[in-house]
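>>> Turn this into a model:
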Amino acid sequence: MPLIVRDATPADVPAIAALYADEVRDHVNTYEYDVPDDAEMARRMRGVLDGGYPYLVAELDGEFVGYAYASSYRARAGYRKTVENSVYVVPGRQGQGIGAALMQALIDACEARGYRQMIAVIGEPTNTASIRLHEKFGFTLVGIFRGIAWKHDRWLDTVQMQRTLGAGTSAPPQDE
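Below you'll find the predicted structure:
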């Protein structure tokens, strides 16, 4: 079976929660310390979807291999056309085009919803796979925040990248 990217459903929450738990415990792609349970991940998913943002899952041969979503970059009304992306791929499945398929589907879904900018907040400049993925999709480096997070007994830098969506800043939003 080919790789399928589809809208996430509540049935996907256990797989999403398990993948995210690995990231929280063992990595610095999130600066969260405590692993959220399935109920919390379901609440978060509902918040993303209720906000009108896309939440996607990738399957390969019928098996969950990753997820992605966009959410509000900031809470203030002026940021309403800017989203922050999140893309996670199951360990051992990186480098198989899953992240790229999720990213393209996420960009398409955000453009269809009228969003104008997408921000990537990448934990650590050493996460070259994520940086390369974002560059492949037209993201450019905005900057690196030095030592702004503490996790796994060390200070962490955070990479910020940005990509224009749709009409970008060439026209006001349609809801103006």
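
>>> From now on I want contacts and neighbour counts done on CA atoms only, so please keep to that.
OK.

>>> hey, where'd the strands end up in this protein?
Ranges of strands in the chain, per DSSP state E, are 4-7, 55-60, 63-72, 82-89, 117-123, 140-151, 154-164.

>>> could I get those as JSON lines with distance to Glu176 and mean neighbour count?
JSON lines is the format used below for the strands of the chain (distance: least, Cα to Cα, whole Å; neighbours: other Cα atoms under 10 Å):
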{"stretch": "strand 4-7", "distance to Glu176": "29", "mean neighbour count": "17"}
{"stretch": "strand 55-60", "distance to Glu176": "26", "mean neighbour count": "21"}
{"stretch": "strand 63-72", "distance to Glu176": "18", "mean neighbour count": "23"}
{"stretch": "strand 82-89", "distance to Glu176": "15", "mean neighbour count": "21"}
{"stretch": "strand 117-123", "distance to Glu176": "16", "mean neighbour count": "23"}
{"stretch": "strand 140-151", "distance to Glu176": "27", "mean neighbour count": "14"}
{"stretch": "strand 154-164", "distance to Glu176": "19", "mean neighbour count": "18"}
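
>>> Is it possible to get a markdown table of the ones you listed that adds distance to Ala21?
Rendered in a markdown table, the data for those read as follows (distance: least, Cα to Cα, whole Å):
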| stretch | distance to Ala21 |
| --- | --- |
| strand 4-7 | 21 |
| strand 55-60 | 16 |
| strand 63-72 | 13 |
| strand 82-89 | 11 |
| strand 117-123 | 16 |
| strand 140-151 | 15 |
| strand 154-164 | 19 |
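
>>> want to put them side by side, so please do this one too:
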Amino acid sequence: MPLLLRDSTDADLVAITAIYADEVIHRTATFELDPPDVAEMASRIAAVRAQDLPWLVAEIGGELAGYAYLSPFRLRPAYRYCVELSVYVSPRHQGRGVGKALMTVLIDRARQRGLRHLIGAIGDSGNAASIGLHRAMGFREAGVWRETGWKFDRWIDVVLMQLDLTPEGGPPPGEGLRL
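Have a look, this model is predicted:
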């Protein structure tokens, strides 16, 4: 079945919440311990959209297979050309190119926006699939926050990866995010 990528709508909220809840409960991509409810996820999506940043979903056969979004990296104005990229794929659809497809669109949109850097903060240095995907998309390792999260009765690292969208440097082309 073909993969459909599109901007999220309110109709996707329950499925987005379910995908994220599964990640919170079973894996370490996020350090949250309790899954947020639908209202909280709606608030998070609204905060991303308030920055005029994308929140995308991927569908396979009418089922939400994953989602991804850009968010401000830090809230101080000097960081306005740098965003964090987050990708979550339903366990049923992992390993099928969903994450790569979502990342490709987000990278293109970040370039069109005139942003300079994308940051991936990958929970768990043992998350080989996510680290490998980021590397395949051109991200390079920028550092590791060692043992910064306690989840599932163990310490977990955060691997920071960075994609430089304008490696030639120079002044930024626009105003970046409104922070």
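
>>> Out of the strands of structure 1, which is closest to Glu32 of structure 1?
Minimum separation from Glu32 of structure 1 across the strands of structure 1 (Cα to Cα) falls at strand 140-151, 8.4 Å.

>>> The closest one vs structure 2, mean deviation?
Following the fit onto structure 2, the mean deviation recorded for strand 140-151 of structure 1 is 1.0 Å by mean Cα distance after the TM-score superposition for structure 1.

>>> what's the angle between that strand and strand 154-164?
For strand 140-151 of structure 1 against strand 154-164, the angle by axes from the mean of the first three to the mean of the last three Cα atoms, to 10 degrees is 150 degrees.

>>> which helices and strands does strand 140-151 of structure 1 pack with?
Strand 140-151 of structure 1 sits against strand 154-164, with contacts defined as 3 or more Cα pairs under 8 Å, 6 or more residues apart in numbering; DSSP states H and E.

>>> Provide the aligned range in structure 2 for the strand it packs on.
With TM-score structural alignment applied, strand 154-164 of structure 1 matches the range 154-164 in structure 2.

>>> Show the contacting residues for the residue nearest the centre of structure 1.
Nearest to the mean C-alpha position of structure 1, counting by Cα atoms, centre = their mean, stands Ser86 at 0.8 Å. By Cα atoms under 8 Å, 6 or more residues apart in numbering, the contact list for Ser86 of structure 1 reads Ala68, Tyr69, Ala70, Ala120.

>>> Any idea how many residues pack against Gly114 of structure 1?
By the criterion of other Cα atoms under 10 Å, Gly114 of structure 1 has 17 neighbours.

>>> what does it align to in structure 2?
Residue pairing (TM-score structural alignment): Gly114 of structure 1 is matched to Gly114 of structure 2.

>>> Against Leu56 of structure 2, how distant is that match?
Distance of Gly114 of structure 2 to Leu56 of structure 2, computed by Cα to Cα, to the nearest Å: 19 Å.

>>> Same check on Pro173 of structure 2?
Taking Cα to Cα, one finds Pro173 of structure 2 at 25 Å from Leu56 of structure 2.

>>> Met161 of structure 2 now?
21 Å.

>>> Same check on Ser8 of structure 2?
Distance from Ser8 of structure 2 to Leu56 of structure 2, by Cα to Cα: 5 Å.

>>> and if you look at His117 of structure 2?
According to Cα to Cα, His117 of structure 2 stands 19 Å off from Leu56 of structure 2.

>>> likewise Asp164 of structure 2?
21 Å.

>>> repeat for Ala50 of structure 2
Per Cα to Cα, Ala50 of structure 2 is found 15 Å from Leu56 of structure 2.

>>> again, but for Arg109 of structure 2
For Arg109 of structure 2, the distance to Leu56 of structure 2 equals 11 Å [Cα to Cα].

>>> Please apply the same query to Trp155 of structure 2.
Taken as Cα to Cα, the span from Trp155 of structure 2 to Leu56 of structure 2 is 31 Å.

>>> Identify the residue of structure 2 aligned to Asp29 of structure 1.
For the record, residue 29 of structure 1 is Asn, not Asp. Checking TM-score structural alignment: Asn29 of structure 1 goes with Ala29.
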